[in-house]
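# structure for this input, please:
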Amino acid sequence: MKPIVSILGTIAAIALFPHIAQASAYTTSNRSTSIHISELPGRSGSAIGTGYYSTSVGGREWGGNFQATSVTSSGGIRTYTGTFTDQRSGPGATQQCKGQLKLQRPVSNSGPARLRATWTITGGVNCPSAVGSILKLNLTEAVPVANSSGNFLASNANTIQSETAGNATWPLWVVTDPTRLNCRATAPSGTVVTTFPKGSTVDVGYLGLNSFITAGGASWLRVPSKNCFIRANSQYIKPKLMPF
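Next up is the predicted model:
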């Protein structure tokens, strides 16, 4: 079968989801391919998966979207089955592919969620892959990773949808401090406005570049709802998993 470029896509497809909060993101280990999925209420009240995907392979980019027609759970695995369409961007003759897409993820997990994606080609316009070709990829939920000093910054704690611009911070954080985490009016030694106990979730919303500040040689994260700052270090917080 043909390489990934035959059926995956560009980040331009983000326009399908103007609100970052809608999508949960998964990526391959080298982040060359990402998949974004959300669950929206169906007509019958059940959740229906929909989303988009992107990649850059060999200097050529593809963008696509998919719509689940069925969502089932069995044996601890949630499966989305539906259709996809995609297209290569850039100059040259039109290249499009379409077919069936199946996404599978564990219903519960102790770490970042895993996603198994299977594309089956059924047609298209100048699609590089033959009808019947199948591509499978393993992806992992794309959560922020602290730097070598354990600090979370605007550059490494944004969402994958905005990682090049840093204009949307990861919204939910779990307190890992062994006792409690102080939230100060000003960093680094301002009045303690409130405290968050170990294991509690801190919601900072989807802030932009001003969500993080450096004070006293340390990184701090703004908590808008409390109008205070918490230490943004892996000793004190970790990103909360948000897989759909």
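
# can we go C-alpha only for contacts and neighbour counts from here?
Fine.

# centre of the chain to stretch 235-244, how far?
12 Å (CA atoms, centre = their mean, to the nearest Å).

# same question for that stretch: list its buried residues.
Tyr236, Ile237, Lys238, Pro239, Lys240, Leu241, Met242, Pro243, Phe244 (16 or more other CA atoms under 10 Å).

# likewise for stretch 194-204?
Buried, per 16+ other CA under 10 Å, within stretch 194-204: Phe196, Lys198, Gly199, Thr201, Val202, Asp203, Val204.

# same thing with stretch 79-93?
Per 16+ other CA under 10 Å, stretch 79-93 contains these buried residues: Thr79, Tyr80, Thr81, Gly82, Thr83, Phe84, Thr85, Asp86, Gln87, Arg88, Ser89.

# which of the residues you listed fall in strands?
Taking DSSP state E, the ones among these that sit in strands are Thr79, Tyr80, Thr81, Gly82, Thr83, Phe84, Thr85, Asp86, Gln87, Arg88.

# and the longest strand for this protein?
strand 60-74.

# just checking, what packs against that strand?
Contacts defined by 3 or more CA pairs under 8 Å, 6 or more residues apart in numbering; DSSP states H and E place strand 60-74 against strand 47-57, strand 77-88.

# that older thread, in TSV, list the buried residues of stretch 79-93 along with distance to Asn210.
Formatted as TSV, those follow (distance: CA to CA, whole Å):
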residue	distance to Asn210
Thr79	38
Tyr80	37
Thr81	40
Gly82	39
Thr83	39
Phe84	37
Thr85	37
Asp86	35
Gln87	36
Arg88	35
Ser89	33
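
# to compare with the earlier structure, here is another sequence to fold:
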Amino acid sequence: MSLIWCAAASATTYVNPNGKTTLNLSEKANNSSSFYFTRVGNRDFLGNIQITRSEGAAGSYYYNGTFKDHATGPGRKIVCSGDISIIRHQVGRSSLGAEVTWKVKEGENCPSIGKTFKVNLVEALPLPNASGDYTSSNSNTWLTQTAGSATWPAWRVTSRDGQLNCRKTANGAIQTVYRADKDTVAAELRGVNAITMANGQPWLLTRQGCYVRANSQYVQPVSMPE
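Okay, here's the model as predicted:
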């Protein structure tokens, strides 16, 4: 059973390696509502999630709630519902993972009643291209990746010397310097797309009104939430 879970803002998106499962978790409040998509066999399902309890312990965060989904498109009506639990944990240095468990309890024409499904996911951080560059089409959030807009909001300095020049214009004079040990590079999101091209190279416009080179040698996306 592979699932796609999408929620509102202030959420983190998780995927599995084969791309069939994507989950967007609202992580900061109880009684939060989300929704998901899933493909089971040749049917697509749309579901709703209600998180009723969340708590942190020993480097992980635990969420519990209920779900209800229904098949979309042509075919007979199928509705499934039950309990859901999520364990959020660190994966590597800069990303998060989510272990998600669905316990199907009831439904209409639901073939999964009485079954439990578990999927391990990792956060859907932007990935650079073969040259290490983040462009307008690969530096964005999961919810807008097909549109090539809404740049990922937070980045960390990865320069070897731990310092990153931020320039008044792309390739221009230095305005400020970000430091790996103290600074998070915040993208300027008020224009939606914070990436600009100069001499064939992408640059990231920051909230400080200056530009840093948008390449994995210098910056990488920060897990959300930090």
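
# can you calculate the TM-score here?
TM-score of the superposed chains, computed with TM-score structural alignment, normalised by the length of the second structure, equals 0.87; 224 aligned residues with a CA RMSD of 2.4 Å.

# could I get the buried residue list for the longest strand of the first structure?
Glu61, Trp62, Gly63, Gly64, Asn65, Phe66, Gln67, Ala68, Val71.

# swap in stretch 112-126 of the second structure?
Ser112, Ile113, Val119, Asn120, Leu121, Val122, Glu123, Ala124, Leu125, Pro126.

# what of stretch 78-94 of the second structure?
Per 16+ other CA under 10 Å, stretch 78-94 of the second structure contains these buried residues: 78-90.

# can you list those in CSV and add distance to Thr158 of the second structure and secondary structure?
Below are these laid out as CSV (distance: CA to CA, whole Å; DSSP: H, G, I helix; E, B strand; the rest coil):
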residue, distance to Thr158 of the second structure, secondary structure
Ile78, 48, coil
Val79, 47, strand
Cys80, 45, strand
Ser81, 44, strand
Gly82, 43, strand
Asp83, 41, strand
Ile84, 37, strand
Ser85, 34, strand
Ile86, 31, strand
Ile87, 28, strand
Arg88, 25, strand
His89, 23, strand
Gln90, 19, strand
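
# re earlier: give me the subset of the buried residues of stretch 194-204 of the first structure lying in strands.
Counted as lying in strands by DSSP E, out of these, are Phe196, Thr201, Val202, Asp203.

# so what's whatever residue of the first structure lines up with Ile87 of the second structure up against?
Residue pairing (TM-score structural alignment): Ile87 of the second structure is matched to Gln104 of the first structure. The contact partners of Gln104 of the first structure, by CA atoms under 8 Å, 6 or more residues apart in numbering, come to Ile77, Arg78, Thr79, Tyr80, Leu115, Arg116, Ala117.

# could you rerun that using 6 Å?
Arg78, Thr79, Leu115, Arg116 (CA atoms under 6 Å, 6 or more residues apart in numbering).

# Tyr236 of the first structure too?
Val175, Thr176, Asp177.

# one more time with 10 Å, if that's ok
By CA atoms under 10 Å, 6 or more residues apart in numbering, the contact set of Tyr236 of the first structure is 150-151, 173-182, 198, 230.

# for Thr122 of the first structure, state which of those residues is nearest.
Ranked by distance to Thr122 of the first structure (CA to CA), these are led by Trp173 at 41.8 Å.

# aligned to the closest one, what sits in the second structure?
Trp173 of the first structure maps onto Trp155 of the second structure when the alignment is built from TM-score structural alignment.

# can you redo the contacts of Gln104 of the first structure as TSV with distance to Ser225 of the first structure?
Converted to TSV, the contacts of Gln104 of the first structure look like this (distance: CA to CA, whole Å):
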residue	distance to Ser225 of the first structure
Arg78	34
Thr79	36
Leu115	33
Arg116	37
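
# overlap between these and the second structure?
Retained contacts for the contacts of Gln104 of the first structure in the second structure, judged by both residues aligned by TM-score structural alignment, their matches' CA atoms under 6 Å, are Arg78, Thr79, Leu115, Arg116.

# report the buried members of those residues.
Using 16+ other CA under 10 Å as the burial test, these include Arg78, Thr79, Leu115, Arg116 as buried.
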